[in-house]
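Enquirer: Requesting a structural model of the entry that follows:
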Amino acid sequence: MSWVSQEKQAANWAIGFLDEVWWSRFALPRTRAWQTSDDPVHLVEQTWQKADSDAKALACYGVLWQRGPAQAPIRDQMSLRFVDGRPVSDITTQFLASCCTELERLGKTAWLLIWDNAPWHSSKIVRTWIREQNQKVKSKGQGVRILPLFLPKQSPWLNPIEPKWVHGKRAVVEPNGLLSAKQLAERICAYYHCSYEAHLSLPAKVS
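Expert: I've put the predicted structure just below:
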């Protein structure tokens, strides 16, 4: 393969680190081991229990995209989708499909997907979906292939998206109040410069 064709192939590839996180609607936990009855966080949680129908926290899928040379990678772009409920295999495939659609729009043909060994990453449902996605791309000659790469078990520090989550949580928290689920999602998307899209959810069962 010539240098020119290698450069062209590299330009058509995407590298993305995928992970999930829970976003709390409450202030970050206090560092002390107890709370007084007039503590703002304690009072906010009492209010939530009495009059709030939103869940305490939002689950969210995210991908940190990498570009530039391997010696000096640039990782400043994120893709996010919130979840109604919690991450499961069937929602994971929805998120992968939405990412592939966007990557294809950008002219990419393959995605090096780097993630951990969560059950909803390595399940039979997800592995089958990825295999069928790659077969479809090969047969049609269009679309985005996925090449999954699993990080070592219990090694979250190897995923560069983890610090992004930490900084984001510090930036969007409301210290003395309670954010609605929509307010929290909008703050998160604004912080990461992402558009706020419809939440992923499992399809309703047909009776």
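
Enquirer: C-alpha from now on. contacts and neighbour counts both.
Expert: Fine.

Enquirer: Now for the residue nearest the centre of the chain: which residues touch it?
Expert: Nearest to the geometric centre of the chain sits residue 62, at 1.5 Å (C-alpha atoms, centre = their mean). Counting by C-alpha atoms under 8 Å, 6 or more residues apart in numbering, residue 62 touches 18, 19, 20, 21, 78, 79, 80, 81.

Enquirer: So which of those residues wins on neighbours?
Expert: residue 80 (25 neighbours; other C-alpha atoms under 10 Å).

Enquirer: How many neighbouring residues does the nearest residue to residue 78 once chain neighbours are set aside have?
Expert: Spatial nearest neighbour of residue 78, excluding adjacent residues (C-alpha to C-alpha, 6 or more residues apart in numbering): residue 64 at 4.7 Å. By the measure other C-alpha under 10 Å, the count of residues near residue 64 is 21.

Enquirer: same thing with residue 184?
Expert: Neighbours around residue 184, by other C-alpha under 10 Å: 21.

Enquirer: Can you name the residues in contact with the strand or helix carrying residue 8?
Expert: Secondary structure from DSSP states H and E places residue 8 in helix 3-11. Outside helix 3-11, the residues that touch it by C-alpha under 8 Å, 6+ apart are residue 108.

Enquirer: Let me have the contacts of residue 62 in a markdown table, extended by secondary structure and distance to residue 202.
Expert: Formatted as a markdown table, those follow (DSSP: H, G, I helix; E, B strand; the rest coil; distance: C-alpha to C-alpha, whole Å):
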| residue | secondary structure | distance to residue 202 |
| --- | --- | --- |
| 18 | strand | 20 |
| 19 | strand | 19 |
| 20 | strand | 17 |
| 21 | strand | 18 |
| 78 | strand | 23 |
| 79 | strand | 20 |
| 80 | strand | 17 |
| 81 | strand | 14 |
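
Enquirer: Before we compare anything, build this one as well:
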Amino acid sequence: MLLRFVDGRPVSQVTEDFLGWACGVFAGEGKKVFVLVWDNAAWHVSKRVRRWIETHNRRVPRTKRGCRIRVCGLPVKAQWLNPIEPKWMHGKRAIVEPDRKLTADEVKDRVCSHFGCAPTEPLKQHVT
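Expert: I've put the predicted structure just below:
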């Protein structure tokens, strides 16, 4: 599992940054295509993100670098079809602290530990 946190809101620019990072990781592993299953969150289905994916997918064969993205969108209000949802549910239960609210750093540490992911720098929302 690849996991990144975000400083700021998950807007289209952050989604593009995440996809670029994920493509770099997968290409480094020799993958040619990665299948992206996601819901209809505004930052997933925005015109900007769709255009970024189209441009990226056209560039990969020309440059022979990177991996293509195959988007599989989920139907609206069908979260049970998303294979990540049960993982999130179990993850939330595993990291919760019943006696107090956790700090952002504690949440990040516990989530990374639970899912076995190396901590990475959060993606930053660039406000223009």
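
Enquirer: Helix, strand or coil: sort out residue 16 of the first structure for me.
Expert: strand (DSSP: H, G, I helix; E, B strand; the rest coil).

Enquirer: Tell me which helix or strand the spatially closest residue to it that is not a sequence neighbour sits in.
Expert: Nearest non-adjacent residue to residue 16 of the first structure, counting by C-alpha to C-alpha, 6+ apart: residue 65, 4.4 Å away. Residue 65 of the first structure is part of strand 57-67, with elements assigned from DSSP H and E.

Enquirer: Give the aligned range of that strand in the second structure.
Expert: With TM-score structural alignment applied, strand 57-67 of the first structure matches no range in the second structure.

Enquirer: With stretch 24-32 of the first structure instead?
Expert: Using TM-score structural alignment, stretch 24-32 of the first structure pairs with nothing in the second structure.

Enquirer: Then stretch 142-150 of the first structure?
Expert: The aligned range for stretch 142-150 of the first structure is 65-73, by TM-score structural alignment.

Enquirer: In the matching stretch, which residues are buried?
Expert: 66, 67, 68, 69 (16 or more other C-alpha atoms under 10 Å).

Enquirer: same check, this time on stretch 9-19 of the first structure
Expert: For stretch 9-19 of the first structure, by 16+ other C-alpha under 10 Å, it's 12, 13, 14, 15, 16, 17, 18, 19.

Enquirer: go on, stretch 44-55 of the second structure?
Expert: Neighbour-count burial for stretch 44-55 of the second structure [16+ other C-alpha under 10 Å]: 44, 49, 50, 52, 53.

Enquirer: Can you tell me what the third one aligns to in the first structure?
Expert: Residue correspondence to the first structure (TM-score structural alignment): residue 50 of the second structure is matched to residue 127.

Enquirer: Provide a list of residues in contact with its match.
Expert: Per C-alpha under 8 Å, 6+ apart, neighbours of residue 127 of the first structure: residue 121.

Enquirer: And it, how far from residue 92 of the first structure?
Expert: 11 Å (C-alpha to C-alpha, to the nearest Å).

Enquirer: for residue 3 of the first structure, same thing?
Expert: Taking C-alpha to C-alpha, one finds residue 3 of the first structure at 36 Å from residue 92 of the first structure.

Enquirer: quick check: angle from the strand holding residue 65 of the first structure to helix 3-11?
Expert: Here strand 57-67 of the first structure runs at an angle of 170 degrees relative to helix 3-11 (axes from the mean of the first three to the mean of the last three C-alpha atoms, to 10 degrees).

Enquirer: Please compute how far strand 57-67 of the first structure lies from its chain's middle.
Expert: Mean-position distance between strand 57-67 of the first structure and its chain equals 2 Å (C-alpha atoms, centre = their mean, to the nearest Å).
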